[in-house]
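Fold the stuff below for me.
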Amino acid sequence: MAQSLDTVFAALADPTRRRILSMLLEDDMAVTDVAEPFEMSLAAVSKHLGILTRAGLISQERRGRVVWCKLEPDALRDASIWMQSFGQFEAVHLDAFEQFLAKEFRDDG
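Now for the predicted structure:
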């Protein structure tokens, strides 16, 4: 479980990948549609999708010439259980946690 948690948290560490997961909450999307709102190459978005796929957070399926991405919410179950084990905390607010970490790293530099 530790290896899979490391992989999931590493995948979630990047804001682009978190945004992709948020987009996929709505519905399955073609890779080209996932890439559209980002100011990066399709190859760069594909690398992010590969990381999310290896972490089990999404699946990709070729339908004809189009590759579709689908959110796999069960992959977050172990991470959620791990975070809930810190019972003294209320529901984890990831944006606030990210802002806290960003501030901590700015202050250290």
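
going forward, measure contacts and count neighbours with C-alpha atoms only.
Will do.

Mind naming the longest helix for the chain?
Identified as the longest helix of the chain according to DSSP state H is helix 94-108.

Show me what it is in contact with.
By CA atoms under 8 Å, 6 or more residues apart in numbering, the list of residues contacting helix 94-108 from outside is empty.

chain center to it, what's the gap?
18 Å (CA atoms, centre = their mean, to the nearest Å).

Which residue ranges of this protein form helices?
2-12, 15-26, 31-35, 42-54, 77-84, 94-108.

Show me what the fourth one is packed up against.
It stands for helix 42-54. helix 2-12, helix 15-26, helix 31-35, strand 58-63 (3 or more CA pairs under 8 Å, 6 or more residues apart in numbering; DSSP states H and E).

Second input sequence below; structure requested for side-by-side comparison:
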Amino acid sequence: MNTIQLSIVHRLPQSYRWSAGFAGSRVEPIPQNDNADDDCLVALKLLSPDGDTAWPVMQKLSQALTDIELPSSVLECEGEPCLFVNMQDEFAATCRLKNFGVAIAEPFSGNNPF
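Just a heads-up that it's a prediction; the model follows:
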């Protein structure tokens, strides 16, 4: 069974940037009072699967983005593998992942307009 098609990711609320001198290998959260710039990253974290199976799934997701020449990195964040993409590439990345069979957990408000 294809584990990618059973994968669900969500965007972490914090924005990130590459740590000084560690571009591509280490990130740090951007304080909320800082202005986001072109180097701002978003992190996508797996809701399922988790544990040891999460790393290979995240590597496959990263490869799916590489296939369309969209740069990404899989790094540990909050004790779990996360897929980091540039903020300006977020919509292209999530679109590609949806087309690849990944479910994207979207935030919603509890206010029902109906």
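
Could you get me the TM-score between them?
Scored against TM-score structural alignment, normalised by the length of structure 1, the superposed chains reach a TM-score of 0.28; 59 aligned residues with a CA RMSD of 5.0 Å.

hmm, back to that, how about the helices of structure 1, which one is nearest Q60 of structure 1?
Q60 of structure 1 lies closest to helix 42-54 among these, at 7.2 Å (CA to CA).

Just the buried residues of that closest one, please?
45, 48-53 (16 or more other CA atoms under 10 Å).

Can I get those residues in JSON lines including distance to S4 of structure 1?
JSON lines is the format used below for the buried residues of helix 42-54 of structure 1 (distance: CA to CA, whole Å):
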{"residue": "V45", "distance to S4 of structure 1": "22"}
{"residue": "H48", "distance to S4 of structure 1": "17"}
{"residue": "L49", "distance to S4 of structure 1": "17"}
{"residue": "G50", "distance to S4 of structure 1": "15"}
{"residue": "I51", "distance to S4 of structure 1": "12"}
{"residue": "L52", "distance to S4 of structure 1": "12"}
{"residue": "T53", "distance to S4 of structure 1": "12"}
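
among these, which two are most distant?
Longest span within the buried residues of helix 42-54 of structure 1, CA to CA: V45 and T53, 12.2 Å.

got any residues that touch both of these two?
Counting by CA under 8 Å, 6+ apart, V45 of structure 1 and T53 have no common neighbour.

what's the closest non-adjacent residue to E90 of structure 2?
Nearest residue to E90 of structure 2 in three dimensions, chain neighbours excluded: V42, at 7.2 Å (CA to CA, 6 or more residues apart in numbering).

L83 of structure 2 now?
Spatial nearest neighbour of L83 of structure 2, excluding adjacent residues (CA to CA, 6+ apart): V74 at 4.6 Å.

Count the neighbours of the one you found for me.
24 (other CA atoms under 10 Å).

Could you do R63 of structure 1 as well?
Per other CA under 10 Å, the neighbour tally for R63 of structure 1 reads 9.

Ok, A105 of structure 2 next?
With neighbours defined by other CA under 10 Å, the count for A105 of structure 2 comes to 12.

cool, E76 of structure 2 as well?
Neighbours of E76 of structure 2 (other CA under 10 Å): 16.

List the buried residues of stretch 16-35 of structure 1.
Within stretch 16-35 of structure 1, the residues scored as buried using 16+ other CA under 10 Å are 17, 20-21, 24, 28-31, 34-35.
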